[in-house]
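Q: Provide a 3D model corresponding to the input given below.
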Amino acid sequence: MDGQLIAFTGIAAGMVTLPGADFAVVVRNALDSRRAGVATAVGVAGGLLVHTALAVAGLAAVLVAVPALFGAVQLLGGVYLLYLGAGALLAAVRRTGAHADSPTGPAAAPADGPAALLGTARSLRQGFLTNALNPKAPVLFLSLLPQFVPAGAPALPRTLLLATMVVAMALVWFPAVALLVDRLGNWLRRPRVTRALEATTGALLTALGGILLVELVPA
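A: The predicted model follows:
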């Protein structure tokens, strides 16, 4: 039994399922439709694939070693989270008083066509950028993956395995979150509940983006 692999599985599962910006944006988009939520979830997994691939290739070390490059990624990530957060908060404000507080029923599935494809692509992009522009992820994977490579074992196959495990967990967890939100749609899409979720996710994304930007300010 590979004890290190078991330990990594637990740590990776905790990392993936810990609520944060990825979780918030998946929930936010899943409120619109199942397709949007699942597309966002796949985008998040794509962002994780980028981070783990960079760590395996050693390119994450370059990002960490070059403060200007790291700062640029952090700036972009902070601004993007603020953008998403502001959009969610604005949506919550627009919903206030717009509808009576009564069940709206399940969201209609978007029709197939150019508009639906554009909406899916937008959700996929939002999920990808939310994760890919997280500047803390390269540091985390760069420091974490080598700790679970047994002494004397080839590093590349092992880190590839660990990276694949992380992405696979994301491909299970985040679509499951999106499907759960959609499953609870009759309740979650009540105007009052939707406003609360929009406001909560918006506040979370805005706070996370603000933290990233504040960290850029010299002490």
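Q: When you work out contacts or count neighbours from here on, use the C-alpha atoms and nothing else.
A: OK.
Q: From residue 175, how far off is residue 132?
A: 18 Å (C-alpha to C-alpha, to the nearest Å).
Q: typo on my end, residue 163
A: Taking C-alpha to C-alpha, one finds residue 163 at 19 Å from residue 175.
Q: swap in residue 194?
A: For residue 194, the distance to residue 175 - C-alpha to C-alpha - is 20 Å.
Q: got it, and residue 188?
A: 17 Å.
Q: How about residue 88?
A: Distance from residue 88 to residue 175, by C-alpha to C-alpha: 20 Å.
Q: Quick check: which element contains the spatially most central residue of the chain?
A: For the chain, the residue nearest the mean C-alpha position is residue 22 (2.1 Å; C-alpha atoms, centre = their mean). Assessed by DSSP states H and E, residue 22 sits inside helix 21-30.
Q: what do you get for residue 43?
A: helix 34-57.
Q: I'd like the structure of this one too, to check against the first:
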Amino acid sequence: MTELLALQSIKKSVREPDGSVRRLFEGLDFTMSSDERAVALLGRSGSGKTTLLRVVAGLDARYDGSYVFQCVLQPKRLDPLADHRRMHIGLISQSYDLLDDFSVEQNVRLGARGLRDSKARTVEALGLVGLDRMSKKRVTRLSGGEAQRVAIARAIVKRPALILADEPTGALDEDTEGEILDLFTSLQANGMSFIIATHSSRVAAACDRRVTLVDRRLAGCAREF
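A: Okay, the predicted model is just below:
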């Protein structure tokens, strides 16, 4: 069993709107093995869930400590994404972050930039999320669940090892949440792993393991086999 990622002794502070500095993480440790399919990241609002996902994604390098991903010690670089993580980690947000004047296919293809077979990868990703017949549709004409599927397709188009999902069902109704969870399960069966920041007990229950940000560290139950 190999490690997919390992965070060790992560420390990070943030500046509040009033100018004060608050310590967000203090000696935070986290490991995830390559055979784990889904970990739920829990915690109250403001505890740092989104910030932690940004650190893992390579979007925030302003921290102390070490981060190893796929056996590679990750550099603290100022560019938006370290090369290794850009190729092997996908991101899903609650707000979808789609371009309204683009079609479904065009939005997904944005995630395939730099790939020689971007067209084929886009078709593959749309098929995996069940939107292959909507490729030419404008995203402004989609339902919330369909828009989230487009965001998921864009995140998986490079066939990443890890998907980071930040409240992926927070804006969806119960039935649509169930559909997205079923989609996540099918993607996990294809070998993708997930870290899902969520307030949903239903989403958390669907994960193999749950960890909680509390007192600037992660606490969580052991893996379930």
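Q: tm score of chain vs chain?
A: Aligned and superposed, the two chains score 0.25 in TM-score terms (TM-score structural alignment, normalised by the length of the first structure); 102 aligned residues with a C-alpha RMSD of 6.1 Å.
Q: Compare residue 88 and residue 175 of the first structure and say which is more crowded by neighbours.
A: Neighbours were counted for residue 88 of the first structure and for residue 175 using other C-alpha atoms under 10 Å; residue 88 has more, 26 against 23.
Q: wait, the more buried one sits on residue 198?
A: Yes: if you go by C-alpha atoms under 8 Å, residue 88 of the first structure and residue 198 touch, sitting 5.4 Å apart.
Q: Find the residues that touch each one of these two.
A: residue 28 (C-alpha atoms under 8 Å, 6 or more residues apart in numbering).
Q: Please look at residue 166 of the first structure and residue 12 and confirm they touch.
A: Yes: using C-alpha under 8 Å, residue 166 of the first structure is in contact with residue 12, at 6.1 Å.
Q: returning to that earlier point: would you quantify the distance from the residue nearest to the centre of the first structure to residue 63 of the first structure?
A: Residue 22 of the first structure is 21 Å from residue 63 of the first structure, by C-alpha to C-alpha.
Q: just residue 115 of the first structure next, same as before
A: Counting by C-alpha to C-alpha - residue 115 of the first structure and residue 63 of the first structure are separated by 37 Å.
Q: Please say which of those two ends up with more neighbours.
A: residue 63 (19 against 11).
Q: host element of the residue nearest to that one when sequence neighbours are not counted?
A: Distances taken as C-alpha to C-alpha, 6 or more residues apart in numbering put residue 70 closest to residue 63 of the first structure, at 5.5 Å, once the chain neighbours are dropped. Here residue 70 of the first structure, judged by DSSP H and E, is contained in helix 67-95.
Q: quick check, residue 175 of the second structure in a helix?
A: Yes: the assignment for residue 175 of the second structure is a helix, going by DSSP: H, G, I helix; E, B strand; the rest coil.
Q: Skipping adjacent residues, who's closest to residue 51 of the first structure in space?
A: Residue 51 of the first structure sits nearest to residue 138 (C-alpha to C-alpha, 6+ apart), 5.6 Å away.
Q: what about that neighbour, how many residues close to it?
A: 27.
Q: packing partners for the helix or strand hosting it?
A: Per DSSP H and E, residue 138 of the first structure falls inside helix 136-144. Counting contacts by 3 or more C-alpha pairs under 8 Å, 6 or more residues apart in numbering; DSSP states H and E, helix 136-144 of the first structure packs against helix 34-57, helix 59-65.
Q: Let me know which of those helices is the nearest to residue 77 of the first structure.
A: Proximity to residue 77 of the first structure (C-alpha to C-alpha) singles out helix 34-57 among these, at 12.3 Å.
Q: So which bits of that closest one are buried?
A: In terms of neighbour count (16 or more other C-alpha atoms under 10 Å), helix 34-57 of the first structure has its buried residues at 34-56.
Q: other SSEs contacting it?
A: Helix 34-57 of the first structure packs on helix 21-30, helix 59-65, helix 114-132, helix 136-144, helix 155-183, going by 3+ C-alpha pairs under 8 Å, 6+ apart.
Q: any chance you could map the helices in the second structure?
A: Remark: helices assigned in the second structure by DSSP state H are 49-57, 83-88, 104-110, 118-128, 144-156, 174-189, 201-205.
Q: Buried residues, the second one. List them.
A: In this case it means helix 83-88 of the second structure. Those would be 85, 86, 87, 88, for helix 83-88 of the second structure by 16+ other C-alpha under 10 Å.
Q: Same check on the third one?
A: Residues 104, 105, 106, 107, 108, 109, 110 are the ones in helix 104-110 of the second structure that count as buried (16+ other C-alpha under 10 Å).
Q: any idea how far residue 212 of the second structure is from residue 218 of the second structure?
A: For residue 212 of the second structure, the distance to residue 218 of the second structure - C-alpha to C-alpha - is 5 Å.
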